[in-house]
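> What follows is a predicted protein model with its sequence.
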Amino acid sequence: MTHLSDFQIFLLLTILKIVVVLVITLTAVAYTVLLERKVIGLIQNRWGPSRVGPFGLLQPLVDGLKLFLKEDLMPLAVERPLFVIAPVIALSCALISIAVVPFGSIFTYRGVSLFEISDINIGLLVVLGITSVGVYGIALSGWSSNNKYSLLGSLRASAQIISYELALGLSLVGVVMRAGSLRLRDIVGSQAHHGLLSWNIWPQLLGFFIYLMAAYAETNRAPFDLPEAESELVAGYHTEYSSMKFAMFFMAEYANMITVSCVATLLFFGGATSPLGHLLPDNFGGPILSAIFPILWFIFKVFCFLFLYIWVRSTLPRFRYDQLMSFGWKWLLPLAMVNIVITALVLAIHG
């Protein structure tokens, strides 16, 4: 019987992790859509999806099948290669950034960390870089569609994402300064000592507010969903898309929501660490429970952010476009710089 080498074990475990995380992420995307429809239904005093399966739980499966079976129309005047590749870029960038997210405690087998796909020492930069590239998919989709509404939607999205990218990046500098590292594991570890009291949300409350506002704009969600404003632009940059190409843009939006929620959880709310800190020992409940509990804490925190996304969408009206740009450049960007200066002064005085 041949024994597998360390490299073969590493390769097999990595492929297995990629498959598992991809399946879970895509399932989470589908059921985030159902969660949104259910929560908005309850807020508007109606049922939401309730016919397909018990409590409407099979609705995402039916919606996906419907989109898959629809005719894939392609208008005659589009720039075909770019028209096809645009949704692929958008969805790929939305899914790749999940690779550096540590969604559990440090748990290794044969030297391989089981609860994150890749542990990179500049993980935060990787997430910001990959999510920034996603705007190319939106820009190309609007331009290649040869449609005025699509072009206007993609121009809005490009300007909006570039504008709010600055505030979003700068809002995280305070967290990086406090942790002294861009590695996501280190940032989570710096918040683990005293549980709830160690989380960055308290000293970085201003940074968290800026991050939250910029994240809504980055993911084109209400009240900043101007690129696909139905009352003005039909459906914005994906007006000409149908079937699975449309579904890929739809999936990319919800995958980006999940990524933003994961990053907020890691940077401001202690990631997979318990709010009780070291009041409970690390080996509480044996090795299996001590591995499962951090994952459950992480999922719960991400769920809370997704619920907040949906709550905001169902209660706040859409901004005007000039208000959107003014808010980003005149308020969020200066506030992010003020947050950096204050954090640096506090660290210098206490350091």
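Sure thing, it's come through.

> From now on I want contacts and neighbour counts done on CA atoms only, so please keep to that.
Noted.

> Count the neighbours of Gly286 for me.
For Gly286, the count of nearby residues is 9 (other CA atoms under 10 Å).

> how about the helices in this protein?
Using DSSP state H, the helices of the chain run over 6-43, 59-69, 80-96, 123-144, 148-171, 173-179, 184-189, 205-218, 230-233, 243-268, 286-315, 321-326, 333-350.

> quick one: the residue sitting nearest the centre point of the chain and Leu308, what's the gap?
Among the residues of the chain, the one closest to the centroid is Thr259, at 2.0 Å (CA atoms, centre = their mean). Thr259 sits 14 Å away from Leu308, going by CA to CA, to the nearest Å.

> just Asp225 next, same as before
Distance from Asp225 to Leu308, counting by CA to CA: 16 Å.

> Would you check that Ala215 makes contact with Leu168?
Yes: if you go by CA atoms under 8 Å, Ala215 and Leu168 touch, sitting 7.0 Å apart.

> Next up, a structure to set beside the first:
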Amino acid sequence: MDGYYFLEKFGLITVIFALSLVVAMYSTLAERKIAGFLQDRVGPNRAGWGGMLQPLADGVKMFLKEEIIPAESSKFLFIVGPSLAILTACIGSAVIPWGDTIVLFGRTVDLQVTDINVGVLYIFGVVSLGVYGIMIGGWASNNKYSLMGAIRAASQNISYEIAMGLSIIALLMMTGSLSLRDITNQQHGFWHEGWFSWNFFSQPLGFLIFLVCAFAETNRTPFDLPECETELVGGYHTEYSSMKLGFYLFSEYINMFVSSAVMSTLYFGGYNYPGMDWVMEHAGPTWGPLVGVAALLGKIFFFIFFFMWVRWTVPRFRYDQLMNLGWKVLIPLAIANIVATGLWMTVKATYF
């Protein structure tokens, strides 16, 4: 481990951080464009060609807006809330393998910030901390609507994290590893030993449960009860303005980006794709892995589009429906999936 190692990691962290911000920034434009398409209208089209500069205009507007801190709020926690939300959103991508090892300037560079053997637990830990940013912001605002949004966020997070964790247990039983790199390598290519190698084909129910819980964890419609405009004005960020509001909005889109990356890695092969071995053989050790990075980004962008498509298609749940789905449907289904997976693995080990 030399000085170049730390330089490589610093460069990789910088690229991933910049990518997260750019994707979050242009997700706001994509959301409005997709909404416009589904509602038979144009969407933003004034700032730049086709509205391409609209996210920059929105960012400048956020920076230049007046900074307002309510007189009756807890001022320190009022600032800590959005700061914690954006921090936890950004650090979740540290354990995601963005590509295979690449040869650059004669050095082998691993396209992953860190490969820890409990990567899945790290993701869940970061996700669990993220709700504290919402809870602190809602409570510190000293606003009844904000407090109600914070309480909803806490109870929603508790409800759906259980089902999400149980859905992952069945996957971990089959992979035998908590490392995201190991899980990705086990899904090499697309076809392995006469069977589809991606975990989606062996755990379709687990993926469906994880997907629904991901909507709830990111506070996306139809599970956006913590910021329900029709009931709570704006929920936990009602009293926020300027870049503190921007941090909350940005953290939601970054969480959506990271959630899409995690789903792509756990269930859809990560940077693996059909014909990967042929491409790696002909493209070489430098350009070959970059095709895998592009494949992973393509899967991520598809899931981001899916998040947005659902938002403008499915109506918002009532709060009792949200709780019933989490506790009475998803958790029993996840437990049944664990039992079915265990039985299948026992039969397979005994008779095959």
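In hand now; what should we look at? These numbers were taken from a predicted model, which means no experiment stands behind them.

> circling back to that earlier point, output the helices of structure 1 as TSV; include the columns distance to Ser50 of structure 1.
Output for those, formatted as TSV (distance: least, CA to CA, whole Å):
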stretch	distance to Ser50 of structure 1
helix 6-43	9
helix 59-69	8
helix 80-96	28
helix 123-144	33
helix 148-171	33
helix 173-179	42
helix 184-189	39
helix 205-218	28
helix 230-233	26
helix 243-268	21
helix 286-315	19
helix 321-326	36
helix 333-350	43
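
> Tell me which of these sits nearest to Trp199 of structure 1.
Among the helices of structure 1, helix 243-268 comes nearest to Trp199 of structure 1, with 5.9 Å by CA to CA.

> how big's the offset between the closest one and structure 2?
Compared with structure 2 after the fit, helix 243-268 of structure 1 shows a mean deviation of 0.4 Å (mean CA distance after the TM-score superposition for structure 1).

> for stretch 298-307 of structure 1, same thing?
Following the fit onto structure 2, the mean deviation recorded for stretch 298-307 of structure 1 is 0.5 Å by mean CA distance after the TM-score superposition for structure 1.

> Residue range in structure 2 corresponding to that stretch, please.
Taking TM-score structural alignment as the measure, structure 2 aligns residues 296-305 with stretch 298-307 of structure 1.

> Tell me which residues of the matching stretch come out buried.
Leu296, Leu297, Lys299, Ile300, Phe301, Phe303, Ile304, Phe305 (16 or more other CA atoms under 10 Å).

> Quick check: Ser274 of structure 1 vs Arg46 of structure 1, distance?
36 Å.

> Just want to know which of the two has more residues nearby.
Between Ser274 of structure 1 and Arg46, counted using other CA under 10 Å, Ser274 has the larger neighbour count: 24 against 11.

> Distance check, that one against Leu296 of structure 1.
Counting by CA to CA - Ser274 of structure 1 and Leu296 of structure 1 are separated by 10 Å.

> can you check Val126 of structure 1 too?
Counting by CA to CA, the gap from Val126 of structure 1 to Leu296 of structure 1 is 25 Å.

> who's in contact with the aligned partner of Ile340 of structure 1 in structure 2?
Correspondence of Ile340 of structure 1 to structure 2, assessed by TM-score structural alignment: Ile338. Residues in contact with Ile338 of structure 2, defined by CA atoms under 8 Å, 6 or more residues apart in numbering, are Leu166, Ser167, Ile169, Ala170.

> Neighbour count and distance to Tyr132 of structure 2 added to the residues you listed, as JSON lines?
Formatted as JSON lines, the contacts of Ile338 of structure 2 follow (neighbours: other CA atoms under 10 Å; distance: CA to CA, whole Å):
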{"residue": "Leu166", "neighbour count": "24", "distance to Tyr132 of structure 2": "22"}
{"residue": "Ser167", "neighbour count": "28", "distance to Tyr132 of structure 2": "23"}
{"residue": "Ile169", "neighbour count": "20", "distance to Tyr132 of structure 2": "25"}
{"residue": "Ala170", "neighbour count": "22", "distance to Tyr132 of structure 2": "28"}
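
> can the residues you listed go into JSON lines with extra columns for distance to Ala18 of structure 2?
As requested, the contacts of Ile338 of structure 2 are exported to JSON lines (distance: CA to CA, whole Å):
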{"residue": "Leu166", "distance to Ala18 of structure 2": "33"}
{"residue": "Ser167", "distance to Ala18 of structure 2": "31"}
{"residue": "Ile169", "distance to Ala18 of structure 2": "32"}
{"residue": "Ala170", "distance to Ala18 of structure 2": "34"}
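
> Tell me the one of these nearest Asn142 of structure 2?
The closest of those, once distances to Asn142 of structure 2 are taken by CA to CA, is Leu166, at 35.7 Å.

> The closest one corresponds to which position in structure 1?
Leu166 of structure 2 maps onto Leu170 in structure 1, with residues paired by TM-score structural alignment.

> Can you verify my assumption that that match contacts Ala336?
Yes: Leu170 of structure 1 is in contact with Ala336 according to CA under 8 Å; the separation is 5.7 Å.

> for Tyr145 of structure 2, what are its contacts?
Applying CA under 8 Å, 6+ apart, we find Tyr145 of structure 2 in contact with Leu232, Val233, Gly234, Gly235, Tyr236, Thr238.

> give me the number of residues near the alignment partner in structure 1 of the fourth one?
This points to Gly235 of structure 2. Under the alignment (TM-score structural alignment), Gly235 of structure 2 pairs with Gly236 of structure 1. For Gly236 of structure 1, the tally of surrounding residues (other CA under 10 Å) stands at 28.
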